[in-house]
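> Please work out how this folds:
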Amino acid sequence: MKKILIATHGYLADGFKSSISLLTGGEDAIETICAYVDESDYTERIQAFVDSIGPDDDGVIFTDIYGGSVCQKVALIAPGHPNVFHISGCNLGLIIEVLFAPGRITKDSLQATIETARATMQLVDTEETESASEGTDDDFFD
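Next up, the predicted model:
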């Protein structure tokens, strides 16, 4: 079974889950931690997630900022658990790709998915797209 934890500063994790629900309906496999929105310590929730990953499960923890405090807490808890992977610097497309990837999750499959996610991040030249679309019904991405 695939299990996903999204842990971020503020409410970004809940925003990711909300968007995934809207776009795919696949939010049932997702837990979230919205860190620093109150005085609670989220360390126990990370530990409980890691402990819930059995030998037939794949667990992926997404954090928002590489080297940030949430990333650091996960990095202290997740090591030593062979079916738990930690990806930092996530985006919505990456989470969706991992959520719906077929088969078991491996380090290699995650690395390939991360490379794909990196390739989809593009600076959209608004001047170029504006002039190209004037008076046409062409697809924006053609």
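
> From now on I want contacts and neighbour counts done on CA atoms only, so please keep to that.
Noted.

> Tell me, how many residues neighbour residue 12?
Residues lying near residue 12 (other CA atoms under 10 Å) number 18.

> Please report how far residue 127 lies from residue 87.
Counting by CA to CA, to the nearest Å, the gap from residue 127 to residue 87 is 34 Å.

> err, residue 109, not the other one
12 Å.

> More neighbours: those two, which one.
residue 87 (20 against 14).

> State the distance from the more buried one to residue 129.
33 Å.

> Next: residue 10.
34 Å.

> what does residue 65 give?
Between residue 65 and residue 129 the distance is 31 Å, computed by CA to CA.

> can you check residue 111 too?
Taking CA to CA as the measure, residue 111 falls 32 Å from residue 129.

> Same check on residue 37?
Distance of residue 37 to residue 129, computed by CA to CA: 39 Å.

> Over to residue 122?
Distance from residue 122 to residue 129, by CA to CA: 13 Å.

> the more surrounded of these two?
residue 129 (12 against 7).

> Is that one in a helix, a strand, or coil?
helix (DSSP: H, G, I helix; E, B strand; the rest coil).

> Flag every buried residue along the top helix by length along the chain.
The helix that spans the most residues within the chain, counting by DSSP state H, is helix 107-120. Using 16 or more other CA atoms under 10 Å as the test for burial, helix 107-120 gives 110, 113-114, 117.

> One more, please, to line up against the first structure:
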Amino acid sequence: MAKELILISHGKMADGIKESCELIMGPQEHVHSVCLLPEESPEDFKKKFDDEVAKFDLNDVIVFCDLMGGTPCNVVSRLIMGGEKIHLVAGMNLPMVISWINAQMIGNDNDYVDAAKQGVVDINQYLANMGK
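Sure, this is the predicted structure:
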């Protein structure tokens, strides 16, 4: 059975990462997004998140969030502390999501946290070091 990835964020970042990912990788039926909008409370976000995860077996779900300590992360962290079996990773970026999708496509585990870290590059410094 395929794993499900739920992207959560402040504002529409999760929607944007999903859309950008699909531009590169094609449609992704196992990637979902839940966004905390400015007019919403933590309770509103929790309801949206609960509605999304209710569609899946939690053993098959991983959640990437934008920011450790932010409301989306805190809402899901409270669920984990309450006993829910949710795998949550903070610091989401596009290389991380693409790495997760690639791993799912080829059927192996991947270090998507490492991919997220490697995706952060000071291009000016990289270019300056190319000639050395």
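
> Residues in contact with the longest helix of the first structure: which ones?
85, 91, 93-94, 97-98 (CA atoms under 8 Å, 6 or more residues apart in numbering).

> So which of these are in helices?
The members of the contacts of helix 107-120 of the first structure that map onto helices under DSSP H are 93-94, 97-98.

> Show me the strands in the second structure, by range?
Using DSSP state E, the strands of the second structure run over 4-10, 31-36, 61-65, 87-90.

> how about JSON lines for the ones you listed, with distance to residue 17 of the second structure added?
Rendered in JSON lines, the data for the strands of the second structure read as follows (distance: least, CA to CA, whole Å):
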{"stretch": "strand 4-10", "distance to residue 17 of the second structure": "8"}
{"stretch": "strand 31-36", "distance to residue 17 of the second structure": "9"}
{"stretch": "strand 61-65", "distance to residue 17 of the second structure": "11"}
{"stretch": "strand 87-90", "distance to residue 17 of the second structure": "14"}
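
> For residue 49 of the second structure, which of the ones you listed is the nearest?
Closest approach to residue 49 of the second structure among the strands of the second structure is made by strand 31-36 (6.3 Å; CA to CA).

> what angle sits between that closest one and strand 61-65?
Interaxial angle, strand 31-36 of the second structure versus strand 61-65 (axes from the mean of the first three to the mean of the last three CA atoms, to 10 degrees): 50 degrees.

> Strand 31-36 of the second structure vs the first structure, average distance?
Superposing on the first structure and averaging over aligned pairs (mean CA distance after the TM-score superposition for the first structure), strand 31-36 of the second structure comes out at 1.4 Å.

> Can you pull out the residues in contact with that strand?
Contacts of strand 31-36 of the second structure (CA under 8 Å, 6+ apart): 4-15, 18, 42, 45, 48-49, 52, 72.

> Check stretch 86-97 of the second structure too.
Counting by CA under 8 Å, 6+ apart, 7, 17, 20-21, 58-59, 61-68, 73, 76-77, 79-80, 112-116, 119 sit against stretch 86-97 of the second structure.

> Please, a PyMOL command that selects the buried ones among the residues you listed?
Burial among the contacts of stretch 86-97 of the second structure is assessed by 16+ other CA under 10 Å; the matching PyMOL selection reads:
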select buried, resi 7+17+21+61+62+63+64+65+66+67+73+76+77+112+113+115+116
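
> Tell me the gap between stretch 89-100 of the second structure and the middle of its chain.
Computed by CA atoms, centre = their mean, to the nearest Å, the chain-centroid distance of stretch 89-100 of the second structure equals 6 Å.
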